[in-house]
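# sequence and predicted structure below; questions after.
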Amino acid sequence: MRGPHNIVRLIRTGATFERTGAMQVVLDAFEAPKPLRILARTLGWPFKWLGYKGDPSMPPATRALTALGPAYIKFGQVLSTRPDVVGQDMAQQLRVLQDQLPPFSRDEAIAQVERELGQPVSQIYSEFSEPIAAASIAQVHRARLVDSGREVAVKVLRPGIERAFNKDVDAFYFAARIADLFAPGARRLKPMDVIEHFDGVVQGELDLRLESAAASEFAANTKGDEGFQLPEILWNYSARRVMTLGWADGLPIGDNAALDAAGHDRADLARRVLSLFLRHALRDGYFHADMHQGNMKVAANGDIIAYDFGIMGHIDEYTRRVYAEILYGFIRRDYKRVAEVHFEAGYVPNDRDVDEFARALRAVGEPIFGMDATRISMGRLLSYLFEVTERFGMETRTELILLQRTMVVVEGVARSLDPKMNIWHVAKPIVEDYIKQSLGPRALLSDLTKAALVLARFGPRLPGLVQNRLIEQSAPPEPARYWRWAPLIIMLLGGALGGALVSLLLDHFG
């Protein structure tokens, strides 16, 4: 029975939130209804004056999550990407959540590496440092390979972290069910969906093979991007709980004094940070979703180096096109088109008035365009946009929330490098180029070609598929009922012929 254990964990959580002064803050952020507030305060109140109260310089919620340990710290980090759930103010507090935890010993790390890689560390690494960085899930060591002498970074999961996370996540699910039971009004926040999202993120980070795969895919997508590089994943020295990658040697992108002393052009770095992110999001639909200063360096040759691939964002091609059209419409101040795109994509229900929606969008865009260039923010624009679309009935889309959150972080990095950068001037050519590539005649031809090729692959099976479908139906008494199948047959045969024609053309001209 996990119920009693989960109740104990929730009481411990409530007690910590009471002692740190975070209970009221969290209940307000979630707009918790009265029954849930009474239950939460009742569980935590007896412990309010006992034990740990945390660092008073930290915000209460941050203080509480830090005290509760790795799973709660990671939960706070994930919630920082969901202002739709916790609100903008709380999300902002959680973005600065301290992720520095006491490291585990070098001996424990070595033992884990040896178990995972199946050989003594001395046969793999000629040097293996004390931990140089420790986070909620893993820590990093600097090492050197025996065979090549190459300097590498070795990421090792915390011992027992999977079991600890699974216990806490089980308690989170239990809490979400209680919220559904005692506070029906809280269901609009979709507590079970929030926990499932968190669970998915964490499970991906608890298997370093998945992070290695994410880094490998990201590297393949961006290998042609000038001025950008990623450390190489060394698969021979990586496993579920260990990840080895090339050492990223460079200056922290947040150290302006060091960048200036080294002669780097900070204005150029700022433009590149923003343009690279937009290219990855629009061109590839796969972007680094944690691009803060701690995860980027500047190489001696001026290249931007990104690392730590635990949180990656993915946007499908259709959503990318919609997002690009929305951005492009705002850049051109064509609010009617922005409104139409929302309706065409099904983001806003068709029973709403498109002209009224366009006027609401104008109220979002015009104040931003009236700002000084140094204050213009795409992240703020997207934030306001989500507020407006929510009023018009648009459902929350997690992938766009993550994109907006990352946009805010990337803008912050760029502004720290060059406070005078004009966001729109940097974004406009990238968005325009994507529009031309993905929404013009060439894009249409490409889409039709892909569809035709897919249908062509099914060509040999089409007669059998049609025959089987007809046999499944009882023979109709009147001939007219056969005409129900004419559109399907025409579409399939037309697709097969079209696919064959495209294949011939590709063979001829390719």
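Here it is on my side, so go on. These numbers come from a predicted model, not from an experiment.

# CA atoms for contacts and neighbours, from now on please.
Will do.

# S212 - nearest residue in space that isn't next to it in sequence?
Closest residue in space to S212, ignoring its immediate chain neighbours: I233 at 6.4 Å, by CA to CA, 6 or more residues apart in numbering.

# packing partners for the strand ranked longest in the chain?
Assignment by DSSP state E gives strand 125-134 as the longest strand of the chain. The helices and strands touching strand 125-134, judged by 3 or more CA pairs under 8 Å, 6 or more residues apart in numbering; DSSP states H and E, are helix 106-117, strand 138-145.

# who touches the residue positioned nearest the centre of the chain in this structure?
Among the residues of the chain, G313 comes closest to the average C-alpha position under CA atoms, centre = their mean, at 3.3 Å. When contacts are counted by CA atoms under 8 Å, 6 or more residues apart in numbering, G313 touches 285-289, 399, 402-403.

# out of the residues you listed, the closest to R442 would be?
Checking the contacts of G313 against R442 by CA to CA gives G285 as the nearest, at 19.1 Å.

# from V341, how far out is the closest residue to the closest one other than its chain neighbours?
Distances taken as CA to CA, 6+ apart place I315 nearest to G285, at 4.7 Å, with adjacent residues excluded. Separation of I315 from V341 (CA to CA, to the nearest Å): 17 Å.

# repeat for L230
35 Å.

# out of these two, which sits in the more crowded spot?
L230 (23 against 19; other CA atoms under 10 Å).

# surely that one touches D308?
No. With contact defined as CA atoms under 8 Å, L230 and D308 do not form a contacting pair (9.8 Å).

# shouldn't the residue nearest to the centre of the chain be within a strand?
Yes. Judged by DSSP: H, G, I helix; E, B strand; the rest coil, G313 forms part of a strand.

# circling back: looking at the helices and strands packed on strand 125-134, which is closest to L210?
Among the helices and strands packed on strand 125-134, strand 138-145 comes nearest to L210, with 14.1 Å by CA to CA.

# ok, second structure coming up, stack it against the first:
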Amino acid sequence: MVVLLRLITISRVFWRYRLDQLIPPGQLPWTARLLLLPCKLRPAPRMSRGERLRRALEDLGPIFIKFGQLLSTRPDLVPADMVEDLNRLQDKVPPFDKDHFRRLVETGLGESVDTVFASYEKEPLASASVAQVHGAVLHNGQRVVIKIVRPGIERVIEQDVRLLMLLARTIEHYSVDGKRLHPVDVVKDYRNTIFDELDLQREAANASQLRRNFQDSALLYVPEIYWDYTRNNVLVMERIHGIPVTHIDELQAQGTDMKALAERGVEIFFKQVFEHNFFHADMHPGNIFVATENPEYPKYIAVDMAIVGSLTREDQYYLARNLIAMFRRDYRQVAELHVQSGWVPEGTRVEELEAAVRTVCEPIFEKPLKEISFGHLLMSLFRTARRFDMEVQPQLVLLQKTLLNIEGLGRQLYPDLDLWVTAHPFLERWLKNRFSPKALWAQTQRYAPEWLEKFPQVPELIFGGLQQLQNMGELAPQLRAANEEFNRQRIARRRNRRRTVIGILAIVGAAATAWPSIGDQISSWTHQVDWTDLPAQSWGLLVLGLGALLLRK
């Protein structure tokens, strides 16, 4: 029932803003065009198409707002006028009541705002899809921000997730690509991710970890968390000052090296994924700022660490080797790695997969980012995936989303950035260091206590294994005897069934030979296959001959 009501709400919003006009009619099947005919009865609102889409997403809630945030980073897929409106979804979502915000803070901290803070700003600094932020100053003079999750948002998210799960199950059951794409697993992972985002204490812990990873780094700054004032529904952190990464004019006005800024963004991403194995997975432009100090060596500032991701060591390794192989244009190795990692079925012909990967990847190399059609590339990869039954890896969904954000951000900052040239040296260095003596020694030091703890059990395990082998050797004659007895019984059952069939055939053959009328009836049954040349008695002789043949076997 809840899902049905949500579908009605989505339909009403679709109708209100006439979103059908945003879809080229030629791209819809005739059934969809027929269903959209009633929309034409309502006049379109007097606003731009980008504003109509933005307002619709705002009305539908946080999940749809996040979808709009992702679209705003893809100017290659979304027209420029719509991107400009969608950018307002980053931190300009309509705020909720400021007095309600204050009550939520005081309830969470158990004290009055005036007691905890020296000053407090009633007007919000930012209002995003999930939370709202206000400025404040601690009694020691430290400027901070206070973050509160939007009230009642859990119910709205649960409704949307149920709807997404219904759609995912439908796709998985009825679509040709449903099982390969794992839509149900993807929605489950997304549900866990977005509900984790509502736990501000978890976000604070993520921010502390990311801050430690980039301590004293020239690439990225992460603000400090004030744990004395942080709860699962209230977060207090250092207030940062920087230029939003999408304010290109301001960045250029202060003399920012845009090429270096774009390259450092790529380096930060790969460092998080491969060196730290802990990456900021919500890197849309509303969460990224640029420090005003040293514009010739620009430094990023990251906020909102609610969503982070990590990979297994195996996925890290295969992902890095796949990227390096593509950079080297070693498509054979790309195909082999896909089979080794289990991303495609084991029986896949490597030669065919190699040719398909070459066809998709070869056109994108040695071109600046602005000349690469990633929309066409994704379509080609999808066709390749479908052909070879390549399965979606749910554990890589967050990484894929982050890659999309990085690509869109790089396109806005420095369209001539060669992503491959920037990333290739980093991955080569990481793979070399992974198996260096220093890295192996570090792994030995890390796991040595566990090995030493288990070492006294090793002799017992060895002797136990040898004892099992000995027992298996002693049991071997018994197993062979049991297997032989089973085979004898199976042969006897087969022989009895054969004798029964032969007996039936013999009776029928004798009857057909002795009584011609029966033979004539058999002949009439087989008239449609032109076997009526045989006399009636011959049918009986054939059946008897078949019985004799079976008796010989």
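Structure received. These numbers come from a predicted model, not from an experiment.

# would you mark the buried spots in the helix or strand harbouring R41 of structure 1?
Assigned by DSSP states H and E, R41 of structure 1 belongs to helix 34-44. For helix 34-44 of structure 1, burial by neighbour count (16 or more other CA atoms under 10 Å) applies to 36-37, 40-41, 43-44.

# and the residues you listed as CSV, adding distance to V169 of structure 1?
Listed next are the buried residues of helix 34-44 of structure 1 as CSV, based on distance: CA to CA, whole Å:
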residue, distance to V169 of structure 1
L36, 20
R37, 21
A40, 18
R41, 22
L43, 19
G44, 20
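
# and of those residues, the nearest to L470 of structure 1?
Distance to L470 of structure 1 across the buried residues of helix 34-44 of structure 1 (CA to CA) is lowest for L36, with 56.7 Å.

# which residue packs closest to the closest one, ignoring adjacent ones?
Leaving out its chain neighbours, the residue that sits closest to L36 of structure 1 by CA to CA, 6+ apart is A183, at 5.8 Å.

# can I assume that neighbour is in contact with I38?
No. Between A183 of structure 1 and I38 there is no contact under CA under 8 Å: 10.6 Å.

# what is the burial count for H276 of structure 2?
There are 13 residues near H276 of structure 2, going by other CA under 10 Å.

# now do V236 of structure 2
Neighbours around V236 of structure 2, by other CA under 10 Å: 25.

# I137 of structure 1 versus the equivalent of it over in structure 1, what's the distance?
With TM-score structural alignment as the criterion, the equivalent of V236 of structure 2 in structure 1 is T244. As judged by CA to CA, T244 of structure 1 and I137 of structure 1 stand 16 Å apart.

# centre of the chain to whichever helix in structure 2 runs longest, how far?
For structure 2, the longest helix by residue count, based on DSSP state H, is helix 458-514. Centroid displacement of helix 458-514 of structure 2 relative to its chain, using CA atoms, centre = their mean, to the nearest Å, is 49 Å.

# elements contacting it?
For helix 458-514 of structure 2, the elements it packs on are helix 516-525, helix 536-552, judged by 3+ CA pairs under 8 Å, 6+ apart.

# which positions within the last one qualify as buried?
If I follow you right, that is helix 536-552 of structure 2. Residues of helix 536-552 of structure 2 classed as buried: 536-541, 543-544, 547 (neighbour count, 16+ other CA under 10 Å).

# out of these, which is nearest to W343 of structure 2?
Each of those was scored against W343 of structure 2 by CA to CA, and G547 proved nearest at 53.9 Å.

# counterpart of the closest one over in structure 1?
Counting by TM-score structural alignment, G547 of structure 2 has no partner.

# just give the number of residues close to the residue lying closest to G547 of structure 2 once chain neighbours are set aside.
Sequence neighbours aside, I502 is the residue nearest to G547 of structure 2 in space, at 5.2 Å (criterion: CA to CA, 6+ apart). By other CA under 10 Å, 20 other residues sit near I502 of structure 2.

# cool, and F509 of structure 1?
Per other CA under 10 Å, the neighbour tally for F509 of structure 1 reads 6.

# can you list the residue ranges for strands in structure 1?
Assigned by DSSP E, structure 1 shows strands spanning 125-134, 138-145, 151-157, 228-229, 242-246, 251-252, 286-288, 296-298, 304-306, 312-314.

# what would those look like in TSV with distance to G365 of structure 1?
Putting the strands of structure 1 into TSV (distance: least, CA to CA, whole Å) gives the following:
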stretch	distance to G365 of structure 1
strand 125-134	42
strand 138-145	42
strand 151-157	44
strand 228-229	32
strand 242-246	43
strand 251-252	34
strand 286-288	26
strand 296-298	31
strand 304-306	32
strand 312-314	26
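
# for S438 of structure 1, which of those is the nearest?
strand 286-288 (16.0 Å).

# what does that closest one correspond to over in structure 2?
Counting by TM-score structural alignment, strand 286-288 of structure 1 lines up with residues 278-280 of structure 2.

# I'd like to know how many residues surround the residue in structure 2 that the residue nearest to S212 of structure 1 lines up against.
In structure 2, the residue matched to I233 of structure 1 (TM-score structural alignment) is I225. Applying other CA under 10 Å, we find 20 residues neighbouring I225 of structure 2.

# so who does I225 of structure 2 touch?
204, 207-208, 236-238.

# what's the distance between D170 of structure 1 and S136 of structure 1?
According to CA to CA, D170 of structure 1 and S136 of structure 1 sit 18 Å apart.

# okay, the two: which has more neighbours?
Comparing D170 of structure 1 with S136 by other CA under 10 Å, the one with more neighbours is S136, at 21 against 18.

# to which residue of structure 2 is that one aligned?
Using TM-score structural alignment, the equivalent of S136 of structure 1 in structure 2 is S129.

# so where do the helices sit in the stretch 351-500 of structure 1?
Applying DSSP state H, counting those that start in this stretch to the stretch 351-500 of structure 1 gives helices spanning 354-369, 378-391, 398-417, 423-439, 441-457, 462-472, 486-509.
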